[in-house]
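Visitor: Dropping a prediction and its sequence here:
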Amino acid sequence: MGRILAIDFGKKRTGIAVTDELQIIASGLTTVNTEGLILFLKEYITKENVELFIVGKPKQLNNTNSESETLIVPFLKELKKQIPQIPLIRIDERFTSKMAFQTMIDGGLNKKQRRNKALVDEISATIILQSYLYNK
């Protein structure tokens, strides 16, 4: 089995989370500048066996796509073009940022640590991945 890699795509930075090789545990991996995301993914899959990409799908409360979906679609086209051998699934990511922030509070992080948006993005990617694992 290969790892599953989750992507919490953002305009400036993107959170990345991965599973272990048995696809049991989701862990935050890193946050990367979005402009270098494809390059990061191409390098990562040369080192690790990744069998699936999970990409968050931002939705509004009324279940319509959020405005940020317009930024994600070109990325998805480029990802499929650059790395066609790895399938891709979209997962509803509503409330993941709020859940990530609450996780930081519950984890005892102080206010300064909770302002670290990169950490919020990484935790959000982990929540997206955990959601996929729970529902698969």
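Guide: Structure's in. What do you need?

Visitor: use CA for all of it now, contacts and neighbours both
Guide: OK.

Visitor: Skip the chain neighbours and tell me the closest residue to residue 5.
Guide: residue 18 (4.4 Å; CA to CA, 6 or more residues apart in numbering).

Visitor: measure the one you found to residue 59 for me?
Guide: Separation of residue 18 from residue 59 (CA to CA, to the nearest Å): 22 Å.

Visitor: Same drill for these two, tell me which one is more crowded.
Guide: Between residue 18 and residue 59, counting by other CA atoms under 10 Å, residue 18 is the more crowded of the two (25 against 18).

Visitor: Can you verify my assumption that that one contacts residue 6?
Guide: Yes: between residue 18 and residue 6 there is a contact under CA atoms under 8 Å: 6.1 Å.

Visitor: Now do the shared contacts for these two.
Guide: 126, 129 (CA atoms under 8 Å, 6 or more residues apart in numbering).

Visitor: Below is an additional structure, to be compared with the one above:
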Amino acid sequence: MSRILAIDYGKKRTGIAVTDPMQIIASGLTTVATHELSVFIEKYLKSEDVETIVIGEPKQMDYTDSELGSVIHAFAKALQEKYPHITIERVDERFTSKMAFQTMIDSGLSKSKRRNKALVDEIAATIILQTFMDKKSPF
């Protein structure tokens, strides 16, 4: 099987998560500077077999797009054009950063480690990926 890659797109940083090849476990991979994201994805796709890319879709509470919505939509469209053999999916990402921060607290990370915004982004990408996996699971 192929992996599923998840992206928590941000203005400055983008969190990345990935499944194992059997698509059982979602794990944080890294955080990259958003301006380096396209290069990172290209290199990653050359070294790993990825069938789906899941991109967080930022929505307001009333389901309208957030300020980054149009940027992320354009990014998703560009990915689909560059990699037509890969399925591009979108997942509602509301509250993922808050959930990521709470996960850090629950796991006992110190205050100084919880200030690491890159780690928050990576955990948020993992939550986006797990949400996608849960929705597609037949169980």
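Guide: Structure's in. What do you need? On a predicted model such as this, the values are computed, not experimentally measured, just so you know.

Visitor: List the buried residues in stretch 111-129 of the first structure.
Guide: Of the residues in stretch 111-129 of the first structure, 114, 118-129 count as buried by neighbour count, 16 or more other CA atoms under 10 Å.

Visitor: Same check on stretch 22-37 of the second structure?
Guide: In stretch 22-37 of the second structure, counting by 16+ other CA under 10 Å, buried: 26-32, 34, 37.

Visitor: could I get those as TSV with secondary structure and distance to residue 136 of the second structure?
Guide: Output for the buried residues of stretch 22-37 of the second structure, formatted as TSV (DSSP: H, G, I helix; E, B strand; the rest coil; distance: CA to CA, whole Å):
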residue	secondary structure	distance to residue 136 of the second structure
26	strand	13
27	strand	17
28	strand	19
29	strand	21
30	strand	24
31	strand	25
32	strand	27
34	helix	28
37	helix	26
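
Visitor: For those residues, work out which two are farthest apart.
Guide: 26 and 34 (21.3 Å; CA to CA).

Visitor: So which of the buried residues of stretch 111-129 of the first structure is the closest to residue 84 of the first structure?
Guide: residue 129 (20.5 Å).

Visitor: before we move on, the earlier item: export the buried residues of stretch 111-129 of the first structure to JSON lines and append columns for secondary structure.
Guide: Below are these laid out as JSON lines (DSSP: H, G, I helix; E, B strand; the rest coil):
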{"residue": "114", "secondary structure": "helix"}
{"residue": "118", "secondary structure": "helix"}
{"residue": "119", "secondary structure": "helix"}
{"residue": "120", "secondary structure": "helix"}
{"residue": "121", "secondary structure": "helix"}
{"residue": "122", "secondary structure": "helix"}
{"residue": "123", "secondary structure": "helix"}
{"residue": "124", "secondary structure": "helix"}
{"residue": "125", "secondary structure": "helix"}
{"residue": "126", "secondary structure": "helix"}
{"residue": "127", "secondary structure": "helix"}
{"residue": "128", "secondary structure": "helix"}
{"residue": "129", "secondary structure": "helix"}
